[in-house]
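> sharing a sequence plus its predicted fold:
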Amino acid sequence: MSVVDGVTRRAVPAGPDAPGPRRSARPRLTLVVLLVAQFMLAVDFSILNVALPVIGRGLGFSLANLQWIATAFALCAAGFTLLAGRIADLFGRRRLFLGGLAVLGLASLAGGLATGPQVLIAARVFQGLATAVVTPAGLALLTTSFPEGPLRQRALGLNGALMSAGFTTGAVLGGVLTDLLSWRWAFLVNVPVAAAVLVIAPMVLTESRPPVRPRLDLPGALAVTLGLLAVVLGFTRAGEHGWGDPAALLVLAAGLLLLIAFYLIERKAPAPLVPVTVLRRRAVAWGNVAGVLAFVTETSLVFLLTLYLQKVLGFSPLAAGLSFGVLGLGTVLGGTLAPRVIARTGTRAALITGALVQAAATAGLLALGTTARSLALLLPATFVGGVGNMLLIVAFMITATSGLPDHEQGMATGLATMSQQIGITMGTPVMSAIATGAMATTTVPGVLHGIRTAIAADAGLVLATALVAAVFLRAPAKE
């Protein structure tokens, strides 16, 4: 018996009696199963963006309430992730992973068959809860299935790349399914994928939990969950009732206080959800701030441009979805260039460069007009922005996990993935709140004004990311 990453494992016999082909095939199958599940979750974040206007007309959602289709998912996916990750440590990551996938499949089926807003919102809530369970459990299974070193780094690199690619794929796939079949298939496509993973996963995944069951930091779990819920809810209410709404400001303030309370609780907790010693490291803390902003900005921009293409230019869901293929090509190029840029300039310089490129491309979208001629601006701007965003994301992942001893690498990787999760889930509600809050009317000029306002805020956040890196992140002496 041996202990690897806090997980007890039985030694595999070496020599002629070792199961050679099966021994080499099982890790590959494990990797494929976990990456397919994570890719499906990433697709889920964006697959409904293009379909939202069609869903609104079909089920009777108003434009102001349309964001609740995304917000109901985001509230649960962002708010419960840390708690779900700890529960997976307590009761078994494999068990929670499989249970979460089952809930995701059933919720997707319910959403695809929904006949009214209430059923659809309930389905989105359960999809969000399932995502909050499956994401940290899947990441833990991934890290504990591969030893420290190149194998684990390669697996985590593939996971991050597929999460980014999945978001763009979701935007394209949502448009294709909505236009050629029905918006319902944006939900139903999850069902066969989840079923296939549920059939294969029990045969290749082994249970993973620490040899000593950790204690549940209940006060910390409640504080961070309620804090994240309040922050997302506050932004949503601000979008519906304006930024001067006392209730929205009160909820946002309560969320901020709860997150501060979470930090104070973690300082004294005997078994904290997030050790403060890790958070005190400059690269980890500020690197994750940059990561949240990176995922908030580019993912929410897809939502804003979906509204623009369909509400202002009158594009079909298919045409709108295909338009994001250019963004996908930009992310592929950015992912290819990132290692070379980082090797030459360092992670800090690459992070700042990526943020500045993305900010410039986003700011260019402020010139979008009401005619299809604006595609001559939108397509190259989203391509360049995708290159910059992927450079920023790769640099963030390296920054947030650098300068740490081996025994803290797992926690650092978990925090980086958590930042990715929170950024993706909060991006659409935040920018939707800004856009709808700035829309004086629902006419084309009114909608365009709201979208431009949100794009300006988006560009400002990307510039803030560059500022964070320039001021708070020290350049390493040697990469």
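That came through, no problem. Residues are numbered from 1 along each chain as shown.
> going forward, measure contacts between C-alpha atoms and count neighbours the same way
Fine.
> and Val204, how far from Leu198?
11 Å (CA to CA, to the nearest Å).
> other SSEs contacting the helix or strand harbouring Gln118?
Under the criterion of DSSP states H and E, Gln118 resides in helix 117-145. Judged by 3 or more CA pairs under 8 Å, 6 or more residues apart in numbering; DSSP states H and E, the packing partners of helix 117-145 are helix 20-46, helix 68-79, helix 81-91, helix 93-112, helix 150-180, helix 409-438.
> which one of the ones you listed has the most crowded surroundings?
Of all the helices and strands packed on helix 117-145, helix 68-79 carries the top mean neighbour count, a mean of 26, counting by mean count of other CA atoms under 10 Å.
> how about the helix or strand where Gly56 lies: buried residues?
Assigning secondary structure by DSSP H and E places Gly56 in helix 52-59. The neighbour-count check on helix 52-59 (16 or more other CA atoms under 10 Å) flags Leu52, Pro53, Val54, Ile55, Gly56 as buried.
> what's the angle between that helix and helix 150-180?
50 degrees (axes from the mean of the first three to the mean of the last three CA atoms, to 10 degrees).
> and helix 52-59, how far out from the chain middle?
24 Å (CA atoms, centre = their mean, to the nearest Å).
> which outside residues touch that helix?
Phe61, Ser62, Leu63, Leu66, Ile69, Thr115, Gly116, Pro117, Trp183, Leu307, Gln310 (CA atoms under 8 Å, 6 or more residues apart in numbering).
> if we go to 10 Å?
48, 60-63, 65-67, 69-70, 114-118, 120, 174, 178-179, 182-184, 303, 306-307, 310-311, 316-317 (CA atoms under 10 Å, 6 or more residues apart in numbering).
> check stretch 251-262 too.
So stretch 251-262 is in contact with 219-235, 237-238, 246-250, 263-265, 267, 272-274, going by CA under 10 Å, 6+ apart.
> ok, structure two:
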Amino acid sequence: MKAREWGVLIVLSGAIFLEGTDIAMLNIALPSIRTDLGLTTGSLQWIVSAYVLGYGGFMLLGGRAADMFGRRRVFLAALIVFLLFSGLGGLAENGATLIAARFITGLAAAFMTPAGLSIITTTFEEGPKRDRALMIYGGIGAGGFTLGLVIGGLLTAVDWRWVFFAPVGLSLVLLVAALAVIPKSERPDRSGQRFDLLGGLTITGAVVLLVLGVERATHVGIGMTGATIAASLVLLAVFVAVERRTANPLVRLGIFRSGPLLRANLIGVLFMGGFFGFQFLVVLYLQELRGWSTIESSLAMLVVGIDVILAPTVTPKLVRRFGNVPVLLAGLGFAALSFALFLPAGADWSYAAMLPSLVSLGLAFTLAYGPLTIIATNGIKEEEQGLAGGLLYTSFQFGAAIGLAAVAAVNVAATASDAPGAVLAGYRAALLVPLAAAVLAVVLGFLNLRGNHRERTEEPAELVGAA
């Protein structure tokens, strides 16, 4: 790569690392936030839900905006908003201000993330160079998720407000660097095109309601959850009808004919659902059952961050030798192994007993995240790269929401009794959820391998790049 290309890659990798750590750091700071601001459990949950709604709900809109209005322009504007409202969150003196700040921060990330990914996929031509760039980008992004707990624990030990102030500092550095290294490009030619406002409103409403229904499933009655999801499906049907009739659709429905893209998004839902559910349970196990401190729990998860080192260095070599799909499949296998190894967790388990599971999770991220990103974006037209990135990260966010909701529901149901050992039994029962998600992802990975071979055999000229 040229020096300018390295600069672009480092800045955008820093942005996806920022986004990953922002999510993970907050999770471990929540108890301190509740104590300091005197929040109820419901209000505390909304601090998480507000970000998820802003991020997951507006991701497709953000991806399409990047394609239509200019990727650099959208990325920089979103980064500025992210910076400002992250700082507002750190200054919040009440729950309402913090919840509002988190929603806008999530919304900014929904525009920043697909714009950043599409800058990479359009800067580097499809092939080995783009694959290497996406491996580095994916590895550093995955490191944000895995190292966020560690960083968040250390910052929370000083003051929970640093969980919000630290991203402000990093955002400012990235903003200055982005202005210097991300090249300006010609404004996209939108002559004869109109922004699909109705499509944007309906799909955003559908995704927001769907994420809200899943996120709040363990806190409201089944009737409210059913009504919310039903309303989401109605809006989704309206969106499909609108997209079929409009001359300039927000989401060209034909993009879903790409088998690799569709399977990558389904795997993304399962992979992130399993990871976030497992992370949630491990933190509860360490802090509530074992009585470990925030810092001890954070440092225990440090080994998961090996992907920051291995993903940019080892994974590209494996991909060059074996291909994206086999490496992805190996990563999914390590995820399933990680969750299975933690199932026998006992009330007196040593850290050495936990270590194989945590190392396996780090290897899962090392091998899965980058190839999954490549598969989801290869073979997609340049003018739809923002949309492809938006779809993938919407899948990640929805997977995280549904994974957390599912493990929380199973954990609560399994610990309903006061019998000795009920808490540990609840954790073990809930661990079956991420395990099932990982196993299903492995099955889809095998289908991807077969589909990849069939598509290469039947339509090599058209679909080789998508594999």
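Cool, got the structure. Source: prediction; values computed, not measured.
> TM-score them against each other, please.
The TM-score (TM-score structural alignment, normalised by the length of the second structure) is 0.85; 449 aligned residues with a CA RMSD of 3.1 Å.
> circling back to that earlier point, of the buried residues of helix 52-59 of the first structure, just say which sits nearest to Val133 of the first structure.
Ranked by distance to Val133 of the first structure (CA to CA), the buried residues of helix 52-59 of the first structure are led by Leu52 at 24.9 Å.
> check contacts around the most centrally placed residue in the second structure.
Residue closest to the average C-alpha location in the second structure (CA atoms, centre = their mean): Phe396, at 4.0 Å. Taking CA under 10 Å, 6+ apart, we find Phe396 of the second structure in contact with Gly56, Asn265, Leu266, Ile267, Gly268, Val269, Leu270, Phe271, Met272, Gly273, Gly390.
> try 8 Å this time
Asn265, Gly268, Val269, Phe271, Met272, Gly273.
> and the helix or strand that Gly277 of the second structure is a member of with helix 128-158, angle?
For Gly277 of the second structure, the host element (DSSP H and E) is helix 259-284. In terms of direction (the same axes, to 10 degrees), helix 259-284 of the second structure departs from helix 128-158 by 20 degrees.
> helix or strand next in line after helix 259-284 of the second structure, which one?
According to DSSP H and E, the helix or strand after helix 259-284 of the second structure is helix 294-300.
> which position in the second structure aligns with Leu34 of the first structure?
When the second structure is aligned by TM-score structural alignment, Leu34 of the first structure is paired with Leu12.
> repeat for Gly220 of the first structure
Per TM-score structural alignment, Gly220 of the first structure is aligned with Gly199.
> so its match makes contact with Ala241?
No. Counting by CA atoms under 8 Å, Gly199 of the second structure sits too far from Ala241 to count as a contact (9.2 Å).
> of those two, who's got more company?
Remark: of Gly199 of the second structure and Ala241, Gly199 carries more neighbours, 24 against 12, as counted by other CA atoms under 10 Å.
> name the nearest residue to that one, ignoring sequence neighbours.
Phe239 (5.6 Å; CA to CA, 6 or more residues apart in numbering).
> so which helix or strand takes in whichever residue in the first structure pairs up with the one you found?
Under the alignment (TM-score structural alignment), Phe239 of the second structure maps onto Phe262 of the first structure. Element membership of Phe262 of the first structure [criterion: DSSP H and E] is helix 246-268.
> mean per-residue distance, that helix to the second structure?
Helix 246-268 of the first structure differs from its equivalent in the second structure by a mean of 2.8 Å after superposition (mean CA distance after the TM-score superposition for the first structure).
> is Phe235 of the first structure located within a helix, as I assumed?
Yes. Counting by DSSP: H, G, I helix; E, B strand; the rest coil, Phe235 of the first structure is part of a helix.
> thought it was touching Ala248?
Yes. Under the criterion of CA under 8 Å, Phe235 of the first structure makes contact with Ala248 at 6.9 Å.
> just to revisit the earlier point, which neighbours do Val204 and Leu198 of the first structure have in common?
Common neighbours of Val204 of the first structure and Leu198 (CA under 8 Å, 6+ apart) do not exist.
> who has more neighbours out of those two?
Leu198 (19 against 15).
> corresponding residue for the more buried one in the second structure?
Under the alignment (TM-score structural alignment), Leu198 of the first structure maps onto Leu175.
> what strand or helix carries that match?
Residue-wise, Leu175 of the second structure maps onto helix 162-181 under DSSP H and E.
> counting neighbours, which bits of that helix end up buried?
162-168, 171, 174-175, 177-178, 181.
> assign Gly450 of the first structure to helix, strand or coil.
Applying three-state DSSP: Gly450 of the first structure is helix.
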